[in-house]
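J.: sequence unavailable; structure follows:
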């Protein structure tokens, strides 16, 4: 393992995997020292096998993750233009050519002057009143119940 594979940024990315490794190692040591489940050899062997397999699998996963992160960082450093978003360079030019500041100011003034916000609020109140009216039973049904 070269030192460039596990630089500072890569190690910070892998802290997420180091915490579970530490937890598994802690419980392995606790079960060796305290032996809370008795001394049944089959159960103890199965327990330690499961913990050891998980520890080794997470360790291998962490190593390959570190390599993938390191390789991606190297590729990004070598050719940053290759990984840049192609639309980002053209988006600013298109926006500037399509819109003029004066047109934008005129459009915003028109929106500010209109009462569209008031109309929307009035529509919302009307729809709320209609839904309340729909929930109430018709007046004719009450009259028929009283007559019977």
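T.: Right, received. Where do you want to start? The structure presented is a predicted model; accordingly, all values stated were derived computationally and were not measured.
J.: rest of the way, CA atoms for contacts and neighbours
T.: Fine.
J.: quick one, helices of this protein?
T.: Taking DSSP state H as the test, the helices found in the chain are 8-13, 15-34, 41-78, 80-83, 86-98, 101-113, 116-135, 139-147.
J.: now mean neighbour count too, for the ones you listed, in TSV please.
T.: Below are the helices of the chain laid out as TSV (neighbours: other Cα atoms under 10 Å):
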stretch	mean neighbour count
helix 8-13	14
helix 15-34	13
helix 41-78	14
helix 80-83	10
helix 86-98	9
helix 101-113	10
helix 116-135	11
helix 139-147	8
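J.: dropping in the other structure now:
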């Protein structure tokens, strides 16, 4: 999908995405707050999912822009 250089450019954003996935999985497997309510669980996952989605969109848009800029030839 993207070239190697573009993937290296967006690796700065891919690493935090992976960290958010790890935390979401850890919170799903191990409930750190045993006496929580449904609202607190929804809030907990919303605080992980919303930044994940925003960062994923920004990363994708940035990768597309970097790829387009790299394809444009620069004059002499």
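T.: The structure has been received and is ready for your questions. Note that the structure is predicted; figures quoted are calculated from it, not measured.
J.: residue closest to the middle of the first structure?
T.: Closest residue to the average C-alpha location of the first structure: residue 16 at 16.1 Å, with Cα atoms, centre = their mean.
J.: what's the match for it in the second structure?
T.: Aligned counterpart of residue 16 of the first structure in the second structure: residue 12 (TM-score structural alignment).
J.: measure that match to residue 61 of the second structure for me?
T.: For residue 12 of the second structure, the distance to residue 61 of the second structure equals 14 Å [Cα to Cα, to the nearest Å].
J.: residue 58 of the first structure reaches residue 22, doesn't it?
T.: No. Using Cα atoms under 8 Å, residue 58 of the first structure is not in contact with residue 22, being 10.9 Å away.
J.: what residue in the first structure is paired with residue 43 of the second structure?
T.: Residue 43 of the second structure maps onto residue 46 in the first structure, by TM-score structural alignment.
J.: what comes into contact with stretch 3-20 of the first structure?
T.: Outside stretch 3-20 of the first structure, the residues within contact range by Cα atoms under 8 Å, 6 or more residues apart in numbering are 58, 62, 65-67, 69-70.
J.: and those, which is closest to residue 90 of the first structure?
T.: residue 69 (29.4 Å; Cα to Cα).
J.: let me see the contact set for residue 21 of the first structure.
T.: When contacts are counted by Cα under 8 Å, 6+ apart, residue 21 of the first structure touches 55, 58-59.
J.: now do 10 Å
T.: 15, 54-59, 62 (Cα atoms under 10 Å, 6 or more residues apart in numbering).
J.: distance to residue 108 of the first structure added to those residues, as a markdown table?
T.: Shown next, in a markdown table, are the contacts of residue 21 of the first structure (distance: Cα to Cα, whole Å):
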| residue | distance to residue 108 of the first structure |
| --- | --- |
| 15 | 49 |
| 54 | 61 |
| 55 | 61 |
| 56 | 62 |
| 57 | 59 |
| 58 | 57 |
| 59 | 58 |
| 62 | 53 |
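J.: and of these, the nearest to residue 28 of the first structure?
T.: The nearest member of the contacts of residue 21 of the first structure to residue 28 of the first structure, counting by Cα to Cα, is residue 55 at 9.9 Å.
J.: so that closest one touches residue 26, yeah?
T.: No. Contact criterion Cα atoms under 10 Å: residue 55 of the first structure and residue 26 do not qualify, at 11.1 Å.
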